[in-house]
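Participant: I'll drop the sequence and a predicted model, then ask my questions.
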Amino acid sequence: MQAPGGPDEDRDGGFEQGGWSVNYWDERMGAVMDDQFAEADALLLGRKTYEIFAAHWPNVETEDDPVAAKLNSMPKYVASRTLDEVEWNNSTLLSGTVEEAVADLKSDRRDVISVQGSHDLIQTLLAHDLVDEFWLWIFPLVVGDGKRLFGDGTIPAALELTDAETSSTGVQMLRYDRAGEIEYDSFALDDAAE
């Protein structure tokens, strides 16, 4: 999930594959992204993604771009240990621990809070069981090293596929709800003879 949008987006760990998603975009992916942002009521971001978004989206003309219009107007919550303030329109810096702040936010808002990018933040959310639904886009390529969505500390959980679509470039756009705990079993043959 590291640096999909450009070579210099996130070089942490010496990552050299930035911009890997750009040549896979088609019109349908744009429409699905518009729909996903239309469904979201608020945005939750980590510091790095917030800084990338805040440097870009306020400079995009919103009249013909529904994503820019939504992002620039919607409530945005930022988890950061280093920022003292956030200036992008309608942004709030979370205080306290991330897991407590997000749990409170989910309880208070009770609507769709979307997370974009924000690798470190997502790892914290996964480790504290704070993700209810996944909107995953799987691209037909292997980038090798880089940041993983489901890193160490992710709580095991079953998922239920609720929507699936494939772009003209082979990108799988998948939507999963949480479906409780994993049910374990075995393919091993019974040793007992009957």
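Facilitator: Right, received. Where do you want to start?

Participant: Please make it C-alpha for all contacts and neighbour counts, starting now.
Facilitator: OK.

Participant: ok, which stretches of the chain are helices?
Facilitator: Remark: helices assigned in the chain by DSSP state H are 27-39, 47-56, 66-73, 98-109, 119-127.

Participant: Next one for the comparison:
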Amino acid sequence: MGKIVISTNVTLDGVVQDPDGQEGFELGGWFHQFVGARDLEDWTANETEEVLGAEALLLGRRSFEWFASRTPAMDVRVGREWADRMNSLPKYVVSSTLENPQWSNTTILNGDAAKEISELKRSVDGEILVYGSYQLVRTMMEQNLADELRLVVFPVVLGTGLRIFDETSDKKPLHLVNTRKIGDGLVSYAYEFVQV
């Protein structure tokens, strides 16, 4: 049985919007503004370890397109081992509009998202890693399909912007399973979703 692991970078006040500044959000670009050289090195090692432990990727369409446009050609400076693993993993993208994905090993899930993700969990043995994909993440949380949430918290408060927990219909209890410092300024938290 697969385990859905949501992994995301987040500001101290929970903003996940536009970390690289490419989306046009006025406060975007916080990833590189608030990360030092040692932080970036340790963050890359953390992300590489995480993706090496995954058996598949699950993405929403916009996140899929973002990664597909960058990952295949990534150079050594940003983590060749990470990029190679991302390229080789089976990828599942939830989309009703994507027709011809150009990234290797991609399967489109275009039916009922909750049903298709439940079937994916039954067919994959191991971690199914979710990057970005905030609309999909919210759907999975609402449908109790997510198993673990991993947050890398950046030392900045933006005060506004899209947050991973902007919309929930009910409380979502979590159980802390791990915390650790990354570099000099980042903190990683891992939580399991408590099924009630």
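Facilitator: Arrived safely, thanks for sending. Quantities reported herein were computed from a predicted structural model and do not represent experimental measurements.

Participant: Could you point out which of the helices of structure 1 sits nearest residue 15 of structure 1?
Facilitator: helix 119-127 (14.0 Å; C-alpha to C-alpha).

Participant: residue range for that closest one in structure 2?
Facilitator: Counting by TM-score structural alignment, helix 119-127 of structure 1 lines up with residues 134-142 of structure 2.

Participant: can you list contacts of that stretch?
Facilitator: The contact list for stretch 134-142 of structure 2 (C-alpha atoms under 8 Å, 6 or more residues apart in numbering) reads 6, 59, 60, 94, 114, 130, 146, 164, 165, 167, 168, 169.

Participant: Of these, which is the nearest to residue 105 of structure 2?
Facilitator: residue 59 (13.0 Å).

Participant: Map that closest one onto structure 1.
Facilitator: That one, residue 59 of structure 2, aligns with residue 45 by TM-score structural alignment.

Participant: Next up, the contacts around its match.
Facilitator: Applying C-alpha under 8 Å, 6+ apart, the residues near residue 45 of structure 1 are 76, 77, 78, 79, 115, 116, 117, 118, 121.

Participant: try 10 Å
Facilitator: 51, 53, 76-80, 91, 93, 114-122 (C-alpha atoms under 10 Å, 6 or more residues apart in numbering).

Participant: ChimeraX command to pick out the buried ones of these?
Facilitator: Buried subset of the contacts of residue 45 of structure 1, written as a ChimeraX selection, criterion 16 or more other C-alpha atoms under 10 Å:
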select :53,76,77,78,79,80,91,93,114,115,117,118,119,120,121,122
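
Participant: quick one, what contacts the most centrally placed residue in structure 2?
Facilitator: Central residue of structure 2 (C-alpha atoms, centre = their mean): residue 131, 1.8 Å from the mean position. Counting by C-alpha under 10 Å, 6+ apart, residue 131 of structure 2 touches 5-9, 57-60, 63-64, 67, 137.

Participant: what does residue 84 of structure 1 give?
Facilitator: Contact partners of residue 84 of structure 1, counting by C-alpha under 10 Å, 6+ apart, are residue 93.

Participant: Report the separation between the alignment partner in structure 2 of it and residue 108 of structure 2.
Facilitator: The equivalent of residue 84 of structure 1 in structure 2 is residue 99 (alignment by TM-score structural alignment). According to C-alpha to C-alpha, to the nearest Å, residue 99 of structure 2 and residue 108 of structure 2 sit 8 Å apart.

Participant: now do residue 143 of structure 2
Facilitator: 20 Å.

Participant: Tell me how many other residues crowd the closest residue to residue 10 of structure 1 other than its chain neighbours.
Facilitator: Nearest residue to residue 10 of structure 1, sequence neighbours excluded (C-alpha to C-alpha, 6 or more residues apart in numbering): residue 3, at 5.1 Å. For residue 3 of structure 1, the neighbour count with other C-alpha atoms under 10 Å is 21.

Participant: Residue 3 of structure 1 -> structure 2?
Facilitator: In structure 2, residue 3 of structure 1 lands on residue 18 (TM-score structural alignment).

Participant: so that match makes contact with residue 31?
Facilitator: Yes - using C-alpha atoms under 10 Å, residue 18 of structure 2 is in contact with residue 31, at 8.6 Å.

Participant: what's the span of stretch 152-168 of structure 2, first residue to last?
Facilitator: First-to-last residue span, stretch 152-168 of structure 2, C-alpha to C-alpha: 21 Å.

Participant: cool, stretch 91-107 of structure 1 as well?
Facilitator: 19 Å.

Participant: Of all the residues in it, which ones are buried?
Facilitator: In stretch 91-107 of structure 1, counting by 16+ other C-alpha under 10 Å, buried: 91, 92, 93, 94, 98, 99, 102, 105.

Participant: Now tabulate those in a markdown table and tack on distance to residue 27 of structure 1.
Facilitator: What follows is the buried residues of stretch 91-107 of structure 1, written out as a markdown table (distance: C-alpha to C-alpha, whole Å):
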| residue | distance to residue 27 of structure 1 |
| --- | --- |
| 91 | 30 |
| 92 | 32 |
| 93 | 34 |
| 94 | 35 |
| 98 | 36 |
| 99 | 36 |
| 102 | 33 |
| 105 | 34 |
